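K.L.:
Predicted model and sequence follow; I will ask about them next.
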Amino acid sequence: MNTDLTRLSEAGLPVTDLGPVVSGELHPLLFATVSGAHLYGFPSKDSDVDLRGVHLLPAADLLGLREPEETRSRMWDQGGVEMDLVTHDLRKFVRLMLKPNGYVLEQLLSPLVVHTSAPHAELVALAPAVLTSNHAHHYRGFANTQWRLFERTGELKPLLYTFRALLTGIHLMRSGEVLAHLPSLLDRVAAPASLPGLIAAKAEAEHGAAEGVDRAEAAADVESLHRVLDAAQADTALPDAPEGTDALHELVVRARLGAVSAGRTAGGR
C-alpha cells in the first residue's frame, strides 16, 4: 500500500491511514493520491478528503459490447469526515495526460500517496514528457472560473484557488515542474503579500467569507499574475506538443496484458 502517513499528517488530513479506504475497490487500483485543498496547502477544519487515482479494467470490459465504466466515483462518511474517491481507467487517464490538463498531472504527482504500484511509478517518470506550453491555458482558464465564482459568492476558497492556479501555471512555464502546493509556491513566484494571511484564514472554514479582502486590490493582483503567466508562456522552454505518446501507449498495453496474464495464472491454480 505504501501509504506515507507522515506526509498525510503534515498535510492536515483528519485521518491516520487512508489505505483501507481503497482496498475494497471493484477493480485493481494502480494508484490513489490526495488532491484538493490538502494538496494545495490550505485545508480547513471541515474540508473533505479528495482521493483521486487510476483503476485497471479487465480487458473484456473494453472488448465487449457494453460501454466500459472508465470513471468510478463514490462518496461516504468516515468518522465524520466526507470522503470522495474518483478514479479513471488507465487508458482514459493517459489520454487525459496527453491533453494540456494540469489537474490530472497534479493528481499523478501528488506527494500525498495513499496507494501506489509499479505502473504508478512509470507514469510519474513519464509525466515530464507530456508537459507543454499549452498547459498555461489550463491554469489560465481554471483561474478565470474560480475568480468568477469568488465575485459571485465572496468566499475565500475560490479566491485562493484563483491565486493557486496562476502561481502553479507560472512556475510550470518557468521551471517545467508541476507544483500545486500554494505555501511552497510563495517561495518560488512573486506573489501578493496578502496570501499567507488568506491561507491562515481559510483554515477556519471551508466556505468562509473572504473578510477584509479589498476586491479592487485582489482584482489588480489577479490581473497582474495573468500578465506574468502570459509572459512565462511566451518564454517557456516547454514544447508545443507532448512527446511521451509512444511510451505511454506501451505502458497501457503492458499493464493490460499483465493483468490478463495474472488472471490466467490465478485461474489455473
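P.N.:
Structure's in. What do you need?
K.L.:
Going by C-alpha atoms from here, please, whenever you check contacts or count neighbours.
P.N.:
Will do.
K.L.:
any idea which helix or strand carries V104?
P.N.:
According to DSSP states H and E, V104 maps onto helix 102-109.
K.L.:
for comparison:
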Amino acid sequence: MNGLPSLLPSWLPSWLPEIPGEQPYPVVFATVSGAHLYGFPSVDSDVDLRGTHVLPVAEVVGLRTGPQTLDRTWTRDGVEVDLVTHDLVKFCRLLLNRNGYVLEQLLSPLVVASSPVHDELVSLAPACLTRHHAHHYLGFARTQWRLFGRTGELKPLLYTFRVLATGTHLMRTGELEADLTRLMAYGPPYLPELVAAKREAEHGTAPALDGVAADVERMTAALEAARESSALPERATAGDALHDLVVRARLAALA
C-alpha cells in the first residue's frame, strides 16, 4: 500500500519517510500537519504526522475488530513525533462530515508517503467541500481565541488568525490553503511579526499589540460573510465514489 514518498523540504527530518513502513497496518498516506503545514514552525516544534491506514478484512468483519484510530508519540534524534492515522472507513466518513482537519491532512503538500488510494482521495477532495466547512473554522477559531485569553501565548493567537484566514479563503475561492504565510492579506499587518516570533519559540508569550480583539472580530465577520455568499454546495457529493474506493481498497487488502 505504501508508495514512494515525495521529496520533503530539507528543514524536516530526513528519516520521516521511514515511519509509515514501521506501522502495524498498511498506510494509505502520511503527511506533515501542524505548525509545519501552517507556515510557522518554531525551532523546537514537534512533527505532527497524519494519515490513513487500512485494516485487514479479518479485523473488520470478525469478532475482534482493529483500531479505527492509532495514536503514537515518541522522540527520535531529539525530535518529538506525533503520529495519528485513521482507518480508511473512518477517514472517509470524516471527509464527508465537513471536517477541515482531515481535508488539510489529505491535501498537505508535505507528503511523507503516498499511494494510488491517496491519489484517488485527493482527486475526490473537491467533491467533499461545502459551505458548512466554515462552521469548522469558526469553531476552531473560538476555541483558540479562548485559549489565548487564558494563557496569553502566541501559539493559540496565531492559530486563531490562521483558521479564520483559511476558512475565508476556502469560502471565497473553493481552495484549501493552510499556510498562513500565503494568506497574510486576510489578516492584520502585524502577522509577519507574529510568525517571526513564533519561529523562535513554541510556547512564547504574544507581544503586546493594539487592536488584536478587533482584528479577530473583523476576520470572524469576514468568514461569516464569506460563508453566506460562498458558491460552495450545501452537501458533499463524493459519498458514492468514496464508498466504492473503500470497497476496492478492502478487497485489495484481502487479495
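P.N.:
Happy to help now that I have it. All of these numbers come straight from a predicted model, not from anything done at the bench.
K.L.:
now what about the TM-score between them?
P.N.:
Counting by TM-score structural alignment, normalised by the length of the second structure, the TM-score of this superposition works out to 0.97. Behind it: 253 aligned residues with a CA RMSD of 1.0 Å.
K.L.:
rewinding a little: which bit of the second structure covers the helix holding V104 of the first structure?
P.N.:
Mapped onto the second structure using TM-score structural alignment, helix 102-109 of the first structure covers residues 100-107.
K.L.:
same deal with stretch 144-158 of the first structure?
P.N.:
Residue span in the second structure matched to stretch 144-158 of the first structure, by TM-score structural alignment: 142-156.
K.L.:
same deal with stretch 174-181 of the first structure?
P.N.:
Against the second structure, stretch 174-181 of the first structure falls on residues 172-179 (TM-score structural alignment).
K.L.:
Counterpart of G79 of the first structure over in the second structure?
P.N.:
That one, G79 of the first structure, aligns with D77 by TM-score structural alignment.
K.L.:
sorry, that was for D46 of the first structure
P.N.:
With TM-score structural alignment as the matching criterion, the partner of D46 of the first structure in the second structure is D44.
K.L.:
can I assume its match is in contact with H203?
P.N.:
No. Using CA atoms under 8 Å, D44 of the second structure is not in contact with H203; the gap is 9.3 Å.
K.L.:
re earlier: now the residue nearest to the match of D46 of the first structure when sequence neighbours are not counted: how far from V195 of the second structure?
P.N.:
Leaving aside its sequence neighbours, D44 of the second structure sits nearest to E202 (CA to CA, 6 or more residues apart in numbering; 6.1 Å). Using CA to CA, to the nearest Å, E202 of the second structure is found at 11 Å from V195 of the second structure.
K.L.:
and if you look at R172 of the second structure?
P.N.:
R172 of the second structure is 24 Å from V195 of the second structure, by CA to CA.
K.L.:
just V61 of the second structure next, same as before
P.N.:
The gap separating V61 of the second structure from V195 of the second structure is 48 Å, by CA to CA.
K.L.:
These two: which is more packed in?
P.N.:
Legend: neighbour count by other CA atoms under 10 Å for V61 of the second structure and V195, higher for V195 (19 against 10).
K.L.:
which position in the first structure aligns with that one?
P.N.:
Superposed on the first structure with TM-score structural alignment, V195 of the second structure falls opposite I199.
K.L.:
what's that match in contact with, if anything?
P.N.:
Neighbouring residues of I199 of the first structure by CA atoms under 8 Å, 6 or more residues apart in numbering: F42, L160.
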